[in-house]
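>>> Could you look at this predicted model? Sequence included:
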Amino acid sequence: MKIDRMLEIIIYLVNHDNVSARYLAERFGVSVRTIQRDIVSISSIGIPVYAAGGKYGGYSILPTYKMKNLNIREDEQQMIRKALESLATSYTSDTLDGLIEKYNAIVEKEGGQKVFWDFGVSRENKKVQDSNRLLEKAIHNKNVVSFSYQKADGTQSQQSVEPLAIHYKWYAWYLFAYSKKRQAYRTYKIARMRDITIEERKAVRDHGDIRERMKESEKEYYRTCIAIEIHFHEKEADLMEEFFPDCAVERLPDGQCRTFIYVPPGERLWKALLLSFGDRVRVVGPEEYKADLILTAQKFLSNYDI
């Protein structure tokens, strides 16, 4: 896309002087004339690009305008790294490498810390990557999408929605969308979506600020959740906070800790996470959820001669 290319040209010129139009054309796979038009567009938005003539001439940005890494604090660099980590689980290596190259181009010149990561283990499977790309296209073009969806309890349904945003939370990627049938906003786990089809129909509803709609939807979601009280030893507090980052941990007088995790009806992932702690955690209530966890553990053990 033109905007993406212009952003990359700006970042490249910030870190290099006297870059020829021919070199930029080869780098970005376009014609020299296209680069010249891009430079005009970049200049028109207030970025002072100038051209030097001669054998070693080319495009540069005024030195007084160039970004300094001193403006990016260490804590801000950490936030950028975390954001790239999240993206890395879903996007192909070429896309991620491009993002990291842009980040490194900004910070390296002024002595900032470069980024070197290997996300081979954490990356989502190809299906989720392909689904994300398809949904991004639908969001960009404002097309309705249809798909088959499987809920946590195993039930399946056909959905037709207006896709609004893809976001990463709870160690997975989700689609935030508007369901015309239900006249409400819904969140779908992308790994549970099958047979995604981009329809010719366009989304015509004005949703306003999508971030605000997402916040409102999340508040509504938590109102439907059940609070499960968990007790555990204080040495497990860090791991519990990692697994359940939105749940406050309370220290108890006897060296124990407790937290409340909030799960929607029918969700099963919480049981897998808690069972992974073995005897280091204990469900206190509600009783039906405590009994459900015990039954799940008993069924699992019934597969073995114990």
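Received, thanks.

>>> can we go C-alpha only for contacts and neighbour counts from here?
Will do.

>>> contact partners of the helix or strand Glu212 falls within?
Using DSSP states H and E, Glu212 maps to helix 210-223. Residues outside helix 210-223 that contact it (Cα atoms under 8 Å, 6 or more residues apart in numbering) are 164-165, 176, 185-186, 207, 262, 264.

>>> ok, structure two:
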Amino acid sequence: MLNKGTITARELASRFGVSTRTIYRDIDMLSSSGVPVYMNKGNGGGIHILENYTLNRAIFSERESKNLLMAVKTLQATQYPELDIALEKMGAIFKNASNHDWVEVDFSPWASSPNEKNKFNDIKRAMLERNVIRFEYVNGEGHRSSRLAEPEKLIFKNNAWYLVAFCRQHQEHRTFRISRLKKLDILAENFEKKVLPKPRVEEWNTAPQSLTPLKLCFKAQVINRVYDYFDDSFLIPNDDGSLTLVAEFPEDEWLYSYILSFGSSVEVIEPEYMRKIIAERIRQALQLYEL
């Protein structure tokens, strides 16, 4: 109605599957609640709302309307069915909704193939249509295995997407990191939804881990990467433009790989034994390139 301008009671009744009497009653209720809706009789008449009126003036603030648009636009990145229609309808409610191209959400990483983006959408489609999926999976230890699974739920946690699915090989629900899911196929076979327990997370080490106090000094040229992961409260600016990070970490392979990924742009200050571990790993890497 907001998009069309003027519409008849008969058209509204047909659109919503109710009687014209119900439409007239609803119009009276809207009018009494302060919505400027009017009815004109005769040829060319009908029901219309005062020009330039938008619901956000009565219900939503400008900031709230923008937040709502952003939420729907974010969900649109999953190509969820009929969201384009929803955005079109919101364009009638919020007059500035047509200008919603200021945000784009893409779940595929940089430098990835188009199939990486399709993988997320294929999983979403398999979930909605309850299709069994087949894929190869590389777990946290680097082991590759073939799986048949019933996709149940998507989880976004710690900057990564995970799939909760019933794994037929292990006959229990498992959680898989989507970026490590390879060669995905959607099968024609359908499945019945099961009771979803608290999932076993294959990517997360559920065993308690002790934390190691760590002090790292990052050079200025890599500060942007440091801010991607750490809050200001963990960072100490230095006079030369570098940053010192003071925090506690689980000491595992990820931590060593993360430190080494900065090359000569990071120095382990403390603890001393970790300096020696990093130095030894660098020596081992150099051996690969010695002539």
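Now that the structure is in, tell me what you want to look at. None of the values given here were measured: they were computed from a predicted structure.

>>> Would you mind reporting the TM-score between them?
For these two chains in superposition, a TM-score of 0.58 is obtained (TM-score structural alignment, normalised by the length of the second structure); 264 aligned residues with a Cα RMSD of 5.6 Å.

>>> Next one: the residue lying closest to Ser210 of the second structure once chain neighbours are set aside from Ile186 of the second structure, what distance?
Closest residue to Ser210 of the second structure apart from its sequence neighbours, by Cα to Cα, 6 or more residues apart in numbering: Pro250 at 6.0 Å. From Pro250 of the second structure across to Ile186 of the second structure, the span is 37 Å (Cα to Cα, to the nearest Å).

>>> again, but for Leu243 of the second structure
Taken as Cα to Cα, the span from Leu243 of the second structure to Ile186 of the second structure is 47 Å.

>>> the more surrounded of these two?
Legend: neighbour count by other Cα atoms under 10 Å for Leu243 of the second structure and Ile186, higher for Leu243 (21 against 15).

>>> okay, now the nearest residue to the more buried one once chain neighbours are set aside: neighbour count?
Setting aside the residues directly before and after it, Leu243 of the second structure is nearest to Pro237 in space (Cα to Cα, 6+ apart), at 4.7 Å. For Pro237 of the second structure, the tally of surrounding residues (other Cα under 10 Å) stands at 14.

>>> swap in Ala149 of the second structure?
23.

>>> In the first structure, what residue corresponds to it?
In the first structure, Ala149 of the second structure lines up with Val161, judged by TM-score structural alignment.

>>> could you point out the longest strand in the second structure?
strand 144-157 (DSSP state E).

>>> ok, average deviation of that strand from the first structure?
Here the mean offset of strand 144-157 of the second structure against the first structure after fitting is 2.1 Å, by mean Cα distance after the TM-score superposition for the first structure.

>>> next structured bit after that strand?
With DSSP H and E, the next secondary element past strand 144-157 of the second structure is strand 160-167.

>>> Lys82 of the first structure belongs to a helix?
Yes: Lys82 of the first structure: assigned to a helix according to DSSP: H, G, I helix; E, B strand; the rest coil.

>>> Spatially nearest residue to the residue nearest in space to the middle of the second structure (excluding sequence neighbours)?
Nearest residue to the geometric centre of the second structure (Cα atoms, centre = their mean): Phe156, 5.8 Å. In space, and not counting its chain neighbours, Phe156 of the second structure is closest to Tyr162: 6.2 Å by Cα to Cα, 6+ apart.

>>> go on, Gly91 of the second structure?
The nearest residue in space to Gly91 of the second structure (Cα to Cα, 6+ apart) is Ala97, at 4.6 Å.

>>> now swap in Ala152 of the first structure and tell me
Spatial nearest neighbour of Ala152 of the first structure, excluding adjacent residues (Cα to Cα, 6+ apart): Glu267 at 5.3 Å.

>>> swap in Pro163 of the first structure?
For Pro163 of the first structure, ignoring the flanking residues on the chain, the nearest one in space by Cα to Cα, 6+ apart is Ala177 at 4.4 Å.

>>> so what's that neighbour up against?
Taking Cα under 8 Å, 6+ apart, we find Ala177 of the first structure in contact with 161-165, 185-188.

>>> with the residues you listed in mind, which one is nearest to Lys151 of the first structure?
Tyr188 (8.9 Å; Cα to Cα).

>>> Determine the three-state secondary structure at that closest one.
strand.

>>> Phe260 of the first structure touches Ile226, doesn't it?
No: using Cα atoms under 8 Å, Phe260 of the first structure is not in contact with Ile226; the gap is 9.3 Å.

>>> neighbour count winner among the two?
Neighbour comparison, Phe260 of the first structure and Ile226: the larger count goes to Phe260, with 20 against 15 (by other Cα under 10 Å).

>>> Spatially, what comes nearest to the more buried one if we skip its sequence neighbours?
Leaving out its chain neighbours, the residue that sits closest to Phe260 of the first structure by Cα to Cα, 6+ apart is Glu229, at 4.6 Å.

>>> picking that back up, return the distance of the closest residue to the match of Ala149 of the second structure other than its chain neighbours relative to Ser146 of the first structure.
Closest residue to Val161 of the first structure apart from its sequence neighbours, by Cα to Cα, 6+ apart: Ser179 at 4.7 Å. As judged by Cα to Cα, Ser179 of the first structure and Ser146 of the first structure stand 11 Å apart.

>>> where exactly do the helices run in the first structure?
Counting by DSSP state H, the first structure has helices at residues 2-15, 21-28, 32-44, 74-88, 93-108, 126-141, 210-223, 237-243, 269-275, 287-301.

>>> Could I get those in CSV, plus columns for distance to Gly154 of the first structure?
Conversion of the helices of the first structure to CSV gives the following (distance: least, Cα to Cα, whole Å):
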stretch, distance to Gly154 of the first structure
helix 2-15, 40
helix 21-28, 46
helix 32-44, 51
helix 74-88, 27
helix 93-108, 32
helix 126-141, 19
helix 210-223, 20
helix 237-243, 24
helix 269-275, 13
helix 287-301, 16
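
>>> would CSV of those helices with mean neighbour count be doable?
Below are the helices of the first structure laid out as CSV (neighbours: other Cα atoms under 10 Å):
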stretch, mean neighbour count
helix 2-15, 16
helix 21-28, 15
helix 32-44, 15
helix 74-88, 15
helix 93-108, 16
helix 126-141, 17
helix 210-223, 13
helix 237-243, 15
helix 269-275, 14
helix 287-301, 13
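
>>> Please name whichever of those helices is nearest to Ile61 of the first structure.
Per Cα to Cα, nearest to Ile61 of the first structure of those: helix 2-15, 6.2 Å.

>>> quick one: contacts of the closest one?
Applying Cα under 8 Å, 6+ apart, the contact partners of helix 2-15 of the first structure are 19, 24, 28, 38, 42, 59-61, 66-67, 102, 105-106, 109.

>>> Count residues in the vicinity of the nearest residue to Val49 of the first structure once chain neighbours are set aside, would you?
Spatial nearest neighbour of Val49 of the first structure, chain neighbours left out: Ile61 (4.5 Å); criterion: Cα to Cα, 6+ apart. Per other Cα under 10 Å, the neighbour tally for Ile61 of the first structure reads 21.
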